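*Asks:* Structure for this input, please:
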Amino acid sequence: MGEPFDPSQFAAVWAAAARAGDDATRLALLRGADLALPLPPDDPPTWPVTQHDGRTWVTAWTAPDLLPDPAAPWWRSSFVDLVHGWPDLRWGLAVGAGTEHPLLVEPGALVRLVVPDLVDELAADPGHAVWVQQLVPLDRLGPLLSGGRGRVSGVVHRCDDLAHIGAPTVLLRALGRADEERDLIPDDGSLHVLRWPVFAAELYRVARGGRDAEQRDAVGGWLVEPPPFRGTGLAAGAVPVREHRVDDVALPHGAAVVEVDVRGREQERARWDAVREVWQLVTTGAAS
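*Replies:* You can find the predicted model right below:
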């Protein structure tokens, strides 16, 4: 997800792109940008919006001194965090409304900036290895390891978005799945996850859509699911975590089942042998 952009350079590059009419560069800059938003006086606070061409747009600026009233209260958000909490997928983003070069970002562009299709992401950085993981429910662990099946379906998340999260209960909150704790975490507080590197990126579809057909179509998505599904390609948890869906995808050789204990220490428990199509139990090694 977008790398932070040096604030000392951002304004100059943004302004040059705006003068040149180079919206592609400005959109790319947004990925790693911090934005300033006015803080409405409402209690609880509401999203700052404007109406344009009969549609609703959240308003934000690239610097606080560009706000309509720079002396009024405002708040700062990274672009990724902003989209993570997006209030309505039918709404777009208006950056710099009232300035010489405003930028209107459509809902579909918003979500694709934060979570591009994996095929496009890897094409832009072909040397980058992407790892994903899937939570393993308690009632699935035994059949998974004994059944000799190396295919998976369902929800997967990006490992690099979760590398800083240790304890299983914290991980579930980060993914918006705390209500599934009884199905995933036994009495000892541990959690099992299935991890593997991505091959055939086109099989890993971004979880993009909406809670109804109108929201799905607004972002050009493919999924319609009830809350807490957000449709932005990010999990419905406390932090931005990229979410994909897979359907009967073959696991590569070396995929692993990893146990995460209550303190966040990890122990590899099994490894997939794609040649013999069997899970090999790992019985040695210390928790890390």
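*Asks:* all contacts plus neighbour counts: C-alpha atoms, from now on.
*Replies:* OK.
*Asks:* from the middle of its chain, how far away would the helix or strand harbouring residue 196 be?
*Replies:* Using DSSP states H and E, residue 196 maps to strand 191-197. In terms of C-alpha atoms, centre = their mean, to the nearest Å, the centre of strand 191-197 is set 18 Å apart from its chain centre.
*Asks:* want to put them side by side, so please do this one too:
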Amino acid sequence: MGEWQPANVFEERLGEALAVGDLVFCLGLLRHAEFVLPITTAAAAGHEPVVWPIEADDERTWLMVYTSIEAMRAGTGGAFQHGRVASLPELAAAWPDLRWGLAINPGLPVHFFLEPGAVARLAVPSLVQDREVEPESGVAIVQKLLRPRDVHAYLADGEFRVSGYCHHALDVAHIATPTVLADALGQSAEEMVTEEGSVVILRWYAVGPDLYRTPYGGVDEETMTAVAGWVIEEPPFIGMGLVPNVGQLIREYKVDGVELPYGAEIYELTIEGVERRRAMYDGDLGRWRVVHDAPVGVPDGRHGSESS
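*Replies:* Sure thing, here's the model as predicted:
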């Protein structure tokens, strides 16, 4: 390998931070970076499948990525000339093995080796971390699909708590088709879609972000431990804080009996792609109020009028 020089300002800043031992700043830079994964010339031409570029040592297997195409060519001694670009969340969504780590710029002076738990937390920070980094972003809005048979528990029985998995509403704001939404969340359309072709969405402000735990974990004790996680679930659970769908980047959270805040809402997303608010939770009275809204276009929890 010849002498390597940073190819861009990002690599210059990364090298400067590493030189003075500022690993926190380095990780902050890496969190929002795009990486190049080496692929063969044949794979680039479509003549063979693209495979994950890995190297192994006595400690573990490492997924190899570089911070630029120039860094990749220098770090591999020219063995790879082509690459595909991916962000850290995109890598996490398709992570092939929870026991693998991430080798950034192997073979170069400016390099990092991240354990799988560090990869998960960099790629998918918790709600608490999101708020610390961007305090002006306000309280996150989360939501959860309700099975048609579960709606009765809220509207008729007055249920005001929620358990299980919910997801960041912002990450699915672009999806306006009930079956596509269910599929994006890795949920069964047969179970979630009503006879009319709609889905029912429970949406609320995530007050108390520490109650919304990012589900780092695995499908068994070994993979849970590998990512320093806390939860074990059946496949297709991926354990990196995202819903089990390689084609989507949707953050999910696990809650246990969280009390819904005042103003929580139940929406119907129709087969025509129209959202209608159906009910709002009145925390002062401890009951749901049925509402009759015109269609809404922005799921921000502030539209419509109510009737008792």
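*Asks:* hang on, the earlier thing: find me the equivalent region of the strand holding residue 196 of structure 1 in structure 2.
*Replies:* Aligning strand 191-197 of structure 1 against structure 2 (TM-score structural alignment) gives residues 199-205.
*Asks:* try stretch 253-261 of structure 1
*Replies:* Stretch 253-261 of structure 1 maps onto residues 262-270 of structure 2, going by TM-score structural alignment.
*Asks:* and the end-to-end length of the matching stretch?
*Replies:* Its start and end residues considered, stretch 262-270 of structure 2 measures 25 Å (C-alpha to C-alpha, to the nearest Å).
*Asks:* swap in stretch 7-25 of structure 2?
*Replies:* The straight-line separation of the ends of stretch 7-25 of structure 2 (C-alpha to C-alpha) is 19 Å.
*Asks:* and for that stretch, what are the contacting residues?
*Replies:* 6, 26, 29, 67-68, 70-71, 110 (C-alpha atoms under 8 Å, 6 or more residues apart in numbering).
*Asks:* what sits up against whichever helix or strand comes after the strand holding residue 196 of structure 1?
*Replies:* Counting by DSSP H and E, the next helix or strand C-terminal to strand 191-197 of structure 1 is strand 205-206. Applying C-alpha under 8 Å, 6+ apart, the contact partners of strand 205-206 of structure 1 are 115-118, 233, 242-246.
*Asks:* Buried subset of those as a PyMOL selection?
*Replies:* To isolate the buried members of those in PyMOL, using 16 or more other C-alpha atoms under 10 Å:
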select buried, resi 115+116+117+118+233+242+243+244+245+246
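*Asks:* which among the contacts of strand 205-206 of structure 1 gets closest to residue 130 of structure 1?
*Replies:* The nearest member of the contacts of strand 205-206 of structure 1 to residue 130 of structure 1, counting by C-alpha to C-alpha, is residue 118 at 9.1 Å.
*Asks:* doesn't residue 200 make contact with that closest one?
*Replies:* No - using C-alpha atoms under 8 Å as the test, residue 118 of structure 1 is too far from residue 200 to be in contact (9.6 Å).
*Asks:* Now do the helices in the stretch 101-250 of structure 1.
*Replies:* 107-114, 118-124, 138-146, 168-174, 181-184, 213-218 (DSSP state H, counting those that start in this stretch).
*Asks:* Mind listing what's buried along the fifth one?
*Replies:* This points to helix 181-184 of structure 1. Buried, per 16+ other C-alpha under 10 Å, within helix 181-184 of structure 1: 181, 184.
*Asks:* try the longest one
*Replies:* Under the neighbour-count criterion of 16+ other C-alpha under 10 Å, helix 138-146 of structure 1 has 141, 144-145 buried.
*Asks:* between the contacts of stretch 7-25 of structure 2, which is closest to residue 268 of structure 2?
*Replies:* Using C-alpha to C-alpha, the contacts of stretch 7-25 of structure 2 come closest to residue 268 of structure 2 at residue 29, 39.9 Å.
*Asks:* For residue 228 of structure 1, see how far away the residue minimising distance to the centre of structure 1 is.
*Replies:* The residue lying closest to the centre of structure 1 (C-alpha atoms, centre = their mean) is residue 242, at 2.5 Å. To residue 228 of structure 1, residue 242 of structure 1 is 15 Å away according to C-alpha to C-alpha.
*Asks:* now do residue 124 of structure 1
*Replies:* Using C-alpha to C-alpha, residue 124 of structure 1 is found at 31 Å from residue 228 of structure 1.
*Asks:* which residues in the stretch 1-150 of structure 1 form strands?
*Replies:* All strands of the stretch 1-150 of structure 1, identified by DSSP state E, counting those that start in this stretch, fall at 34-38, 49-52, 55-60, 74-78, 92-95, 103-105, 131-136.
*Asks:* Tell me which residue of structure 1 matches up with residue 56 of structure 2.
*Replies:* Using TM-score structural alignment, the partner of residue 56 of structure 2 in structure 1 is residue 51.
*Asks:* what about that match, neighbour count?
*Replies:* 12 (other C-alpha atoms under 10 Å).
*Asks:* Done for today, thanks.
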